[in-house]
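> After the sequence you'll find the predicted model.
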Amino acid sequence: MYTHILVPLDGSPLAEQILPHVRALAEVGSKPKITLLRAVPREYPDIVEGETTNNVVDPMTRLLSDARSYLERTAALLRSEGLAVAVAVLVRQPSDAIVEFANREQVDLIAIATHGRGGVGRLVFGSVTEKIMHLTPAPMLVVRPQV
């Protein structure tokens, strides 16, 4: 049914609630390639508060390393279930990174959990899922997590 499923994750337990649905889809038909994607925005401070300049590691380097480690741990769990999983970390705004990757890699499906913000939260933070829906031709599986 699907050959390549893109699963954007932000490191939160809410975002990870998409994973059981991805597992279920992977069991139907041929096993698709699953790519776990983490987007790291550039807007992070240059210095980590409370650290001396002798001990400061470039914050972006640390964020990228942490993002990759998180995705690799998550991928290892899925691989242990026999799934084909790749990971990708992009330095971009999440919606832009997801759409760019989906278009470039020609994914068949974007599977994502929405944080389900409404009202003021949506106004202030925006909806990554909504932006993706407007920018990509790829079909989407959107799950509202249980809180």
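That came in fine, so what should we check first? In this text the structure is predicted, and so the values were computed from the model without any measurement. Numbering: from 1, shown residues only.
> contacts and neighbour counts: CA atoms only from here.
Will do.
> Report all helices and strands that the helix or strand hosting residue 112 contacts.
Assessed by DSSP states H and E, residue 112 sits inside strand 109-113. Applying 3 or more C-alpha pairs under 8 Å, 6 or more residues apart in numbering; DSSP states H and E, we find strand 109-113 packed against strand 4-8, helix 13-16, strand 140-143.
> Turn these into a markdown table, columns for distance to residue 61.
As requested, the helices and strands packed on strand 109-113 are exported to a markdown table (distance: least, C-alpha to C-alpha, whole Å):
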| stretch | distance to residue 61 |
| --- | --- |
| strand 4-8 | 20 |
| helix 13-16 | 23 |
| strand 140-143 | 31 |
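> highest average neighbour count across those?
Mean neighbours per residue, mean count of other C-alpha atoms under 10 Å, is largest over these for strand 4-8, with a mean of 24.
> Okay, one more to line up with it:
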Amino acid sequence: MIERFLHGLQEKMEDPDVYEPMIVVVPGDLDPFDRHYRFSIHIDAELRLAGLGCSVGGGTLYRGVDEDEDEDGEDEIVSCILDVDATDVEGARALIRLHMPELGAPAGTLVQYGDYEDRFDGERWHLGEPRSIEEI
């Protein structure tokens, strides 16, 4: 019965063979499961439905992994990362900029692509700025 609603969606569920890598950086200490259910699944679904790519996972950015640990003996979590494989970078950027604030992205959220990034200040996006984080 449900198959009648899925016509045409099977190809959208496959990861693209040709894509440009992008990274969405969300500042703060966010649990990987929270990152996944709060941001990743929604961004992935929207990118796939629009034919702009997919969100293929993510990670956590720590400060001080190779340096001295903080006073509690743990590394500080700086941000979480969403990996995006974009088949259309401009379209994916626009879609991500639309949906991340709706999903509760905090000020300081970055959409990184190539040598540039779009930065959310909590109210508006600043587009095409040089990357503020060079290596993730």
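In hand now; what should we look at? Please read all numbers here as calculations on a predicted model, not as lab measurements.
> Superposing both, give me the TM-score.
Scored against TM-score structural alignment, normalised by the length of the second structure, the superposed chains reach a TM-score of 0.32; 83 aligned residues with a C-alpha RMSD of 5.1 Å.
> re earlier: the helices and strands packed on strand 109-113 of the first structure: which one's closest to residue 38 of the first structure?
strand 4-8 (5.9 Å; C-alpha to C-alpha).
> what number of residues lie near the closest residue to residue 53 of the second structure other than its chain neighbours?
Using C-alpha to C-alpha, 6 or more residues apart in numbering and skipping the chain neighbours, the partner closest in space to residue 53 of the second structure is residue 86 (4.3 Å). Applying other C-alpha atoms under 10 Å, we find 25 residues neighbouring residue 86 of the second structure.
> now residue 89 of the second structure
19.
> Let me know whether it touches residue 20 as I believe.
Yes. Using C-alpha atoms under 8 Å, residue 89 of the second structure is in contact with residue 20, at 7.0 Å.
> Can you show me the helices along the second structure?
For the second structure, applying DSSP state H gives helices covering 32-35, 41-50, 89-102.
> Dump these into CSV; add distance to residue 26 of the second structure as well.
Formatted as CSV, the helices of the second structure follow (distance: least, C-alpha to C-alpha, whole Å):
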stretch, distance to residue 26 of the second structure
helix 32-35, 9
helix 41-50, 13
helix 89-102, 9
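> from these, which stretch is densest packed?
helix 41-50 (a mean of 19).
> So which elements touch that helix?
So helix 41-50 of the second structure, by 3+ C-alpha pairs under 8 Å, 6+ apart, packs with strand 53-63, helix 89-102.
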